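Asks: After the sequence you'll find the predicted model.
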Amino acid sequence: MTDLIDDTVRHRFEIHVGGGVAFVDYAVEGGRLVLGHTKVPPALEGRGVGSTLVRAVLDEARARGMRVVSRCSFVTAYIHRHPDYADLLVRGG
């Protein structure tokens, strides 16, 4: 896997894997990182790419001192499976 890329023009975090691009759309609202849709190309599904992406995004949010609002079921499920990230999640955001 490659490093996380913050595409500020498209407002998404990306990782490039095997010629494909997986991404999470985002917005910054009130100092919070609002995570929208997560997209993993079909050819990369089932290989842990989505989890790797979300982990990297959450690590980046922590490094920036930002809390996270999840509007993506995949991101929310990831945080529930990895409670060490629960402190980042804004509930009811």
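Replies: Okay, I see it.
Asks: Please make it C-alpha for all contacts and neighbour counts, starting now.
Replies: OK.
Asks: now the most centrally placed residue in the chain, nearest residue through space, not along the chain?
Replies: Nearest residue to the geometric centre of the chain (C-alpha atoms, centre = their mean): Val54, 3.7 Å. Sequence neighbours aside, Val75 is the residue nearest to Val54 in space, at 6.5 Å (criterion: C-alpha to C-alpha, 6 or more residues apart in numbering).
Asks: sorry, back to before: quick check: the gap between the residue nearest to the centre of the chain and Pro83.
Replies: Distance of Val54 to Pro83, given as C-alpha to C-alpha, to the nearest Å: 14 Å.
Asks: Presented hereafter is structure B, for comparison with structure A:
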Amino acid sequence: MDIKHIKNDSRGAFVIKQDGERSAELTYVKAGESKFIIDHTEVDPSLRGQGVGEKLVDAAADYARENNLKIFATCPFAINALRENESYSDVFEG
């Protein structure tokens, strides 16, 4: 399952496609030069329970680490995932 990172000046997304259609995505908005806010995570019902949402959060955390960024979240799924896993403590701010 490949995750593609799509970004522009102010927004971005980590996307998984199946048969050319988006089957899962995590979207974010940039907040200044040093952080971004995860505002939405969605996984197709056929993929739920397979850790796909967590893989998207992992991709966002890797992106934050590679670019020395901090993550904030308004998406309930992302907030829970980031709070519950201590491995995100280096990038998760709230």
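Replies: Good, I have the coordinates. Computed from a prediction, not measured in an experiment: that's the story for all the values here.
Asks: Let me see the TM-score of these two.
Replies: Here the TM-score for the pair of chains, by TM-score structural alignment, normalised by the length of the first structure, is 0.82; 89 aligned residues with a C-alpha RMSD of 1.7 Å.
Asks: Please identify the helix or strand for the residue nearest to Val54 of the first structure.
Replies: helix 73-81 (DSSP states H and E).
Asks: matching residues in the second structure for that helix?
Replies: Helix 73-81 of the first structure corresponds to residues 76-84 of the second structure when matched by TM-score structural alignment.
Asks: what comes into contact with that stretch?
Replies: Applying C-alpha atoms under 8 Å, 6 or more residues apart in numbering, the contact partners of stretch 76-84 of the second structure are 38, 40-41, 54, 57, 73, 88-89, 92, 94.
Asks: Just put those in TSV and tack on secondary structure and distance to Ser23 of the second structure.
Replies: TSV is the format used below for the contacts of stretch 76-84 of the second structure (DSSP: H, G, I helix; E, B strand; the rest coil; distance: C-alpha to C-alpha, whole Å):
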residue	secondary structure	distance to Ser23 of the second structure
Ile38	strand	18
His40	strand	14
Thr41	strand	11
Glu54	helix	14
Val57	helix	15
Ala73	strand	21
Tyr88	helix	24
Ser89	coil	28
Phe92	strand	25
Gly94	coil	27
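Asks: What span of the first structure is stretch 45-65 of the second structure aligned with?
Replies: By TM-score structural alignment, stretch 45-65 of the second structure lines up with residues 42-62 in the first structure.
Asks: How many neighbouring residues does the counterpart of Ala31 of the second structure in the first structure have?
Replies: Under the alignment by TM-score structural alignment, Ala31 of the second structure pairs with Glu29 in the first structure. Residues contacting Glu29 of the first structure under the criterion other C-alpha atoms under 10 Å number 10.
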